[in-house]
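Trainee: this one's structure only:
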C-alpha cells in the first residue's frame, strides 16, 4: 500500500460529475481538476455522467475499482437521494471513502422582474394570498432549487404550483422569459442576471448577507427564521480505496483550494471555499449524516419521491 501511494498516480484520474458540462458542479470540478493536475503530475479528467438526479454517477463510482483513479464530486444530491429514491444502487454512508468538502454556493430567491411585491415581507404576504396561482420553477427532482422551493413553501405554509425543468439553465430561462413566477437558484447562475436587473431579487438563503450582494437581506432576517439552504460539494472515492491514496488525492485537493487562481475563480462564481476542517474526510463524514436526516424529513413530509 505504501509503495502504491509513493508511485501514485501513474496515469490520469477521472473525476466524475453527475451533471451536464457547463453546469455549476461541472465548473467547480474543472477548475479544481486543472489545479490538482499540477500537484499530482497527472491529468484530472472530468467525466460527465448524467441521469437519475445524480444517482447514476454515484452508483457508477460506488462500483468502480478502488484504485485511486475514479472519484466523484457531488453536491447536496448525495444527501437527498436516500429520501427521494426508495431503491438506490448505493449507500452514501457505507459505499464510499470520503475525501472532503470543497465549496459552498449560496442560493438566491428570485422572481420574474415584473412581479408586484417590492420587499421580502411583501412577497411572503403576496404568496400567501395568491397560493397555487403562482408558479415555482425548479431544476428537476433532487435539485437544490427544488429543495429550496420545498423549504420556502413549508415556511410560508402555502403550496405553489411547481414546474420542474430538466436542469438549471431552462428553469432560469423560463424565469427570465416571464413564463414562471419564482425560482430559488444558486449565485453561480444568478449573479449576472441580478446585476443586469433582468430578475427581481428578494433574498439570500444564508444566515449572513453575501459579500457579493451586501444590500440584499437574508430570508432569515426577513421573517423566515432558520431558513438556510446552500449548495455544498463533497469529493468521494469508491469504498476500499487505500487510505494513503485517498490522503494523497485529498492533499492535492486541499492544495487546489489554496491556489490563488482557484480562490479568485470561486469568488467570481459567488462560491465560498469551506474552512480547512471541512476539507478533510472527517469534515465530509460528519456533515453528510445530519444532511441526510434533515432533507429526508422534509422530503417525506412533502411526499416527494422519485419512484
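Mentor: Received the coordinates, thanks. Owing to the predicted nature of the structure, the values given are computational and were not obtained by experimental measurement.

Trainee: only C-alpha atoms for contact and neighbour calcs from this point on.
Mentor: OK.

Trainee: what's near enough to touch the closest residue to residue 215 other than its chain neighbours?
Mentor: Spatial nearest neighbour of residue 215, chain neighbours left out: residue 209 (7.8 Å); criterion: C-alpha to C-alpha, 6 or more residues apart in numbering. Residue 209 sits next to 215, 216, 217, 218 when contact means C-alpha atoms under 8 Å, 6 or more residues apart in numbering.

Trainee: can you rerun that using 10 Å?
Mentor: Neighbouring residues of residue 209 by C-alpha atoms under 10 Å, 6 or more residues apart in numbering: 106, 203, 215, 216, 217, 218, 219, 221.

Trainee: got a ChimeraX select line for the buried ones in those residues?
Mentor: Typed into ChimeraX, the line below selects the buried ones among the contacts of residue 209, using 16 or more other C-alpha atoms under 10 Å:
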select :106,203,216,217,218,219,221
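
Trainee: just the closest of the contacts of residue 209 to residue 238, please.
Mentor: Comparing those against residue 238 with C-alpha to C-alpha picks out residue 106 as the nearest, at 28.4 Å.

Trainee: below is structure B, check it against A:
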C-alpha cells in the first residue's frame, strides 16, 4: 500500500541517492551551473520577503551567480517551505524560514515536512522584536498599567494579529495564560489590516513586530508599551520588557533563517553560509535591514541546527503547558 509515510520515505531515499550521485566537480563548481532560487513562503512585503530582498543582491555578487526571489505564499508558509523540502539537494533552491516553523508542528496544523529532518540549516539571518502596542485612546500608558488592567478586566480586551497560529497570536495567548486573564483574539489576513484596525480603535492592543509598527509609534498613532520578551531592543532601548514588568518566564520573538533541502553537500552549505555572513556584515546591507526594523543575526549551520532543536522543544512545552489551541 502506497501510504503517505511510504511515499515520503521513497522521496527521501531518492533525494539521498541524488546527493550521493552529485559529482564532486559539480559541488566544487557551485554555484556556476544555474541561478539560485530563494523561495519566500509568504507574500511580498512581510519579514521573510524584506530580508530576502536585502541579502540577495550582495550574496549574488559574492557568489557570482544570480539569485531569483520566488514568492510562494500559502498554508501559513507551509506551501513554499514544502516546495523547497522536495527540491534537489544541490544548493540551487533555498528558503527563508521564520521561527513559525518551530511552532506549527504543535498547533494541530497539517505540516507536510519536518524542519529538523527535511532541511539543512545554512544560518540565522536576523530577528525582529515583538512589541505590545495600544490604541492611543486607551487608559493604560505603561506596561504595568496594562497588565493590571488586563487582570482586572478579563474578557474586555481584544488584540489583533496577522492570523491564527502566528508568533504574534501566540504572544497574546501566552500573555493571557501567564496573567490568568482572558483577551479576545482577532485574527486578520496579514499585518497591514491588523494594524490599520488597531489605529482605528476596532481593537485595543496588538502584539506586533517592531518593523510593522515603528513608523506609527514614531508618528504618535500608536502607543508602545513593552517588548514581548526579556531583552531590550537596540531599536527602541527605552522601551521596557515584559521581564522588567515581572514576567520572567515570558519570551516571544520572531527570527529568520536560511535553509536548504536535507542532504545538500556540506561544502555547498558552507559556501552559502560564508556568502550569507559576509552579506550581513556589509555596512549597506546591515543599514538597510536595521532601517526596516530588524536586528542582524548570523550563525554557523551547526549553531542554527542546535537553535532550531531548542526552539522546537521550547514551543512544544509552551503550547502544551498553556493549553493553546488554534482554529485553522
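Mentor: Ah, there it is. Nothing here was measured: the structure is a model prediction, and the numbers come from that model.

Trainee: before we move on, the earlier item: tabulate the contacts of residue 209 of the first structure (a markdown table), appending distance to residue 47 of the first structure and secondary structure.
Mentor: Output for the contacts of residue 209 of the first structure, formatted as a markdown table (distance: C-alpha to C-alpha, whole Å; DSSP: H, G, I helix; E, B strand; the rest coil):
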| residue | distance to residue 47 of the first structure | secondary structure |
| --- | --- | --- |
| 106 | 25 | strand |
| 203 | 34 | strand |
| 215 | 38 | coil |
| 216 | 36 | coil |
| 217 | 37 | coil |
| 218 | 35 | strand |
| 219 | 36 | coil |
| 221 | 40 | coil |
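
Trainee: what would the contacts of residue 209 of the first structure look like in a markdown table with distance to residue 174 of the first structure?
Mentor: Shown next, in a markdown table, are these (distance: C-alpha to C-alpha, whole Å):
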| residue | distance to residue 174 of the first structure |
| --- | --- |
| 106 | 21 |
| 203 | 20 |
| 215 | 26 |
| 216 | 23 |
| 217 | 25 |
| 218 | 24 |
| 219 | 23 |
| 221 | 28 |
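
Trainee: what about residue 145 of the second structure, which SS state?
Mentor: Assigned with DSSP: H, G, I helix; E, B strand; the rest coil, residue 145 of the second structure falls in the helix class.

Trainee: ok, the one 5 residues further on next?
Mentor: What three-state DSSP gives for residue 150 of the second structure is helix.

Trainee: what is the equivalent residue in the first structure for it?
Mentor: Taking TM-score structural alignment, residue 150 of the second structure has residue 127 as its aligned residue in the first structure.

Trainee: residues in contact with that match?
Mentor: 117, 121, 133, 134, 153, 156, 157, 158, 159, 160, 182.

Trainee: for the contacts of residue 209 of the first structure, which one is nearest residue 249 of the first structure?
Mentor: The closest of those, once distances to residue 249 of the first structure are taken by C-alpha to C-alpha, is residue 106, at 26.5 Å.

Trainee: I figured residue 54 of the second structure hits residue 294, correct?
Mentor: No - Residue 54 of the second structure is beyond contact range of residue 294, at 11.1 Å (criterion: C-alpha atoms under 10 Å).
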